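Undergrad: Next come a sequence and a model predicted from it.
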Amino acid sequence: MKHKSFYIFLGCEAIACMMLHFSRRALPQIFSSILAFPFEQTGILLRILSLSGSSGNLISIVFYSVICLVPVIILLLLSKKRRLYPEDALLAVLSAVLFAVIYYMINPGLLGKLFLMGQRVGKAMLGGIAYSVIAGYLLIRILRLFFTADNTRLQKYLLILLYIVNIIIVLIVFGVQFSNLLDSFEQLRADNKGNEHLLGASYVFLVLRYIVDAIPNLLIIPVVTSGQNLLSELSADRYSEQTAVCAVKLSRICGLALIITVLSTVGLNLLQLVFIRKLSVVNSSVNIPVFSVAFVLAALLLAQFIRENKQLKEDNDMFI
């Protein structure tokens, strides 16, 4: 996939995430939680269909059964194509989980008996359970593919995995973190009723905090893209000059991303100190990016290793 086309896809994903959040606030009875999507909406549609009459109720039951049995159907299809593995049993577990999750989404009044914190939390937890089973199955399958693949396939799988990393990053920034920003707006208004006209600076700094928190995640995208370029060059010729250039470029991008992350945090903390009298909420943080430092060092070591290998091959070729 071309990087430009993939960036367009990531932009569409970001817009979709933000639209989903605004829909949740405009229609809270339909969009209560990101984790509940699309199970909640499926339950609402099935409930409307069920209450439309006896024939609608029958159709609703059929749709409910078919939707929940999809993982089992996939399991049966897989059994005809290849040998089943232990992790494939999670598909049957997922089917059972879907029966329970969608049933409670159809009948949200029953959630009060299970979750004392309300329907919204209950729906989010049910959706989280379903997603945990899906994620568990996918991760175990990916690990099996990794351990049984040759070098060429491993590079292909790693390239695909890097694309998935960028998709998850956008989901975190414009899904989870953007949701937290909107929630912080609501909490700020709730805590300062009658003083809304004094909250302008606080809103600005909440947005700045969101940007600073998002920067480390967003900077992973160019790092991953650079890693994909290096991986492509390694697949073509690990001893080429372009491979060494890509390795050096990756290490430099990692270092630049680390510097930007640290400086953005320091800058926001200093700005809050300057405008502290005008702020109703202050969030100071100390960012110690140990993982990022380790990643930069690993990238630098990789670049050095590739350069040394290239030099060693050139020396051997000259000797021959």
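TA: Alright, I've got the coordinates.

Undergrad: can we go C-alpha only for contacts and neighbour counts from here?
TA: OK.

Undergrad: quick one: the helices in this protein?
TA: In the chain, the helices defined using DSSP state H lie at 3-26, 39-50, 54-81, 89-106, 111-114, 119-148, 151-171, 178-191, 200-218, 220-236, 241-274, 290-319.

Undergrad: out of those, nearest to Ser33?
TA: helix 119-148 (5.8 Å; C-alpha to C-alpha).

Undergrad: ok so, going back, got the helices of the chain as JSON lines, with distance to Val281 and mean neighbour count columns?
TA: Formatted as JSON lines, the helices of the chain follow (distance: least, C-alpha to C-alpha, whole Å; neighbours: other C-alpha atoms under 10 Å):
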{"stretch": "helix 3-26", "distance to Val281": "23", "mean neighbour count": "15"}
{"stretch": "helix 39-50", "distance to Val281": "34", "mean neighbour count": "19"}
{"stretch": "helix 54-81", "distance to Val281": "45", "mean neighbour count": "15"}
{"stretch": "helix 89-106", "distance to Val281": "37", "mean neighbour count": "20"}
{"stretch": "helix 111-114", "distance to Val281": "33", "mean neighbour count": "13"}
{"stretch": "helix 119-148", "distance to Val281": "26", "mean neighbour count": "16"}
{"stretch": "helix 151-171", "distance to Val281": "26", "mean neighbour count": "16"}
{"stretch": "helix 178-191", "distance to Val281": "8", "mean neighbour count": "15"}
{"stretch": "helix 200-218", "distance to Val281": "6", "mean neighbour count": "18"}
{"stretch": "helix 220-236", "distance to Val281": "29", "mean neighbour count": "18"}
{"stretch": "helix 241-274", "distance to Val281": "10", "mean neighbour count": "18"}
{"stretch": "helix 290-319", "distance to Val281": "28", "mean neighbour count": "15"}
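
Undergrad: The structure to be compared is supplied as follows:
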Amino acid sequence: MRYKIFYTALVLEAIFCMIFALPQMQVSGMFTTITAFPFEQIGWGLRRLSLSGRAGNAVAVALYLLLSLLPCAVFFILRSRKMLCRADRLLPAMSALLFFVNYYMVNPGLLQTGVAGSGKWMLGSTFYAVLCGYLALRMLHMYTSADVRKLQAALKILLLFTMTAFVFAIFGQGIGDLLSAVEAVRSGNSISSVEAAVFGTAQELTLTYAFLVFQFAVKAMPYSMDLVAVFFAVKMLDALAQDRYSDAAVSTVGRLADFCRSALMVTIAVEMLFHVLQLLLHRYLYRVDITIHFPVLSIVFVLAMLLAARYLQEDQRMKQEHDLFI
């Protein structure tokens, strides 16, 4: 029950990503890229407020300063509580970066880039990159000398965060790439009514669209499997926190290892099937995508889970023998 709210948030994230991936939802000046959220919307609101009059402009400037100084506020709060570490020196720099990001989000016409339409994407991505780097360094400092329970709690937080990343990869980036590929095939193979009268109707693209959906499923499958694996991993951490020698803990680790092994086998088989079918039907397809992928990290993770399961089973056996001896 305690994870119910989090899983509901994941569903809402998936719905939001799917809606945002639709081309008609990309409203110029307000919703252009998800990496610019929420800075783009804040900039749009501050600009409208600033143009409303003197009072609105004063409020907009005050909000601009307050929003940009939020990392500095966090720095002084940590300082007052004597919780500063070396990583927190990035907070004032993040405030300076926020001044830059918010200013150009309010005035997007002033940001000139080599690629048209990439300005807001660059601004948002840069800030999120710095933010993620700061959070990683902060967590390394917090948990370097932590005990087992704190390390388990930190790992659980990271696992839950990865679930949000997997949801975005499937329903945000994956569906966005699928719609872009479909639009590219459609626009690249469309003909005018005059050309259709002379040369006949447009080429049949149904099979190509089907393979694009198949390709999306192939790319989304590892992330879907990872979502389930992380779910089992969170359950495993809960069981280990209660009693790592219990049957529940050992069985949970075993189920996680078995699922990871089966998921990896299914993913590899589906990817092989996709490439073979694409080769057999390539003359009927108007878009072909061949990706050579060797799942090194997935294999390492599966072996690590199998090794952890064996260690826990051995520890449980030794503890049972010790208890019987006593």
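TA: Here it is on my side, so go on. Here the structure is a predicted model, which is why all the values come from computation and not from measurement.

Undergrad: Quick TM-score on the pair, please.
TA: Their TM-score after superposition, calculated using TM-score structural alignment, normalised by the length of the first structure, is reported as 0.93; 317 aligned residues with a C-alpha RMSD of 1.9 Å.

Undergrad: Is it possible to get CSV of the helices of the first structure that adds distance to Ser284 of the first structure?
TA: Formatted as CSV, the helices of the first structure follow (distance: least, C-alpha to C-alpha, whole Å):
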stretch, distance to Ser284 of the first structure
helix 3-26, 26
helix 39-50, 36
helix 54-81, 46
helix 89-106, 39
helix 111-114, 37
helix 119-148, 28
helix 151-171, 24
helix 178-191, 15
helix 200-218, 9
helix 220-236, 23
helix 241-274, 6
helix 290-319, 19
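
Undergrad: Need the residue closest to the centroid of the second structure.
TA: Closest to where the C-alpha atoms of the second structure average out (C-alpha atoms, centre = their mean) is Ala165, at 2.2 Å.

Undergrad: what's the counterpart of it in the first structure?
TA: Aligned counterpart of Ala165 of the second structure in the first structure: Ile168 (TM-score structural alignment).

Undergrad: swap in Asp247 of the second structure?
TA: In the first structure, Asp247 of the second structure lands on Glu241 (TM-score structural alignment).

Undergrad: And stretch 309-316 of the second structure against the first structure, how far off on average?
TA: Compared with the first structure after the fit, stretch 309-316 of the second structure shows a mean deviation of 0.9 Å (mean C-alpha distance after the TM-score superposition for the first structure).

Undergrad: Give me the contacts around that stretch.
TA: 244-246, 250, 253-254, 257 (C-alpha atoms under 8 Å, 6 or more residues apart in numbering).

Undergrad: Leu250 of the first structure corresponds to which position in the second structure?
TA: By TM-score structural alignment, Leu250 of the first structure lines up with Leu256.

Undergrad: With adjacent residues omitted, what lies nearest to that match?
TA: Nearest non-adjacent residue to Leu256 of the second structure, counting by C-alpha to C-alpha, 6 or more residues apart in numbering: Phe232, 5.7 Å away.

Undergrad: Kindly report the same for Asn57 of the first structure.
TA: Ser50 (3.7 Å).

Undergrad: What of Ala233 of the second structure?
TA: Leaving aside its chain neighbours, Ala233 of the second structure sits nearest to Leu256 (6.7 Å; criterion: C-alpha to C-alpha, 6+ apart).

Undergrad: Spit out the contact partners of that neighbour.
TA: By C-alpha under 8 Å, 6+ apart, the contact list for Leu256 of the second structure reads 229, 232-233, 236, 305.

Undergrad: between these, which is nearest Leu178 of the second structure?
TA: Using C-alpha to C-alpha, the contacts of Leu256 of the second structure come closest to Leu178 of the second structure at Ala229, 24.9 Å.

Undergrad: what do we get in the first structure for the closest one?
TA: Per TM-score structural alignment, Ala229 of the second structure is aligned with Val223.

Undergrad: Next one: its match from Phe291 of the first structure, what distance?
TA: Distance, Val223 of the first structure to Phe291 of the first structure, using C-alpha to C-alpha, to the nearest Å: 14 Å.

Undergrad: go on, Ser54 of the first structure?
TA: According to C-alpha to C-alpha, Ser54 of the first structure and Phe291 of the first structure sit 59 Å apart.

Undergrad: Can you name the residues that contact the residue nearest to Asn57 of the first structure?
TA: Ser50 of the first structure is in contact with 56-61, counting by C-alpha under 8 Å, 6+ apart.

Undergrad: again, but for Ile102 of the first structure
TA: Residues in contact with Ile102 of the first structure (C-alpha under 8 Å, 6+ apart) are 39-40, 42-43, 64.

Undergrad: so which two of those are the farthest from each other?
TA: The largest distance within the contacts of Ile102 of the first structure, taken as C-alpha to C-alpha, falls between Glu40 and Tyr64 and amounts to 12.8 Å.
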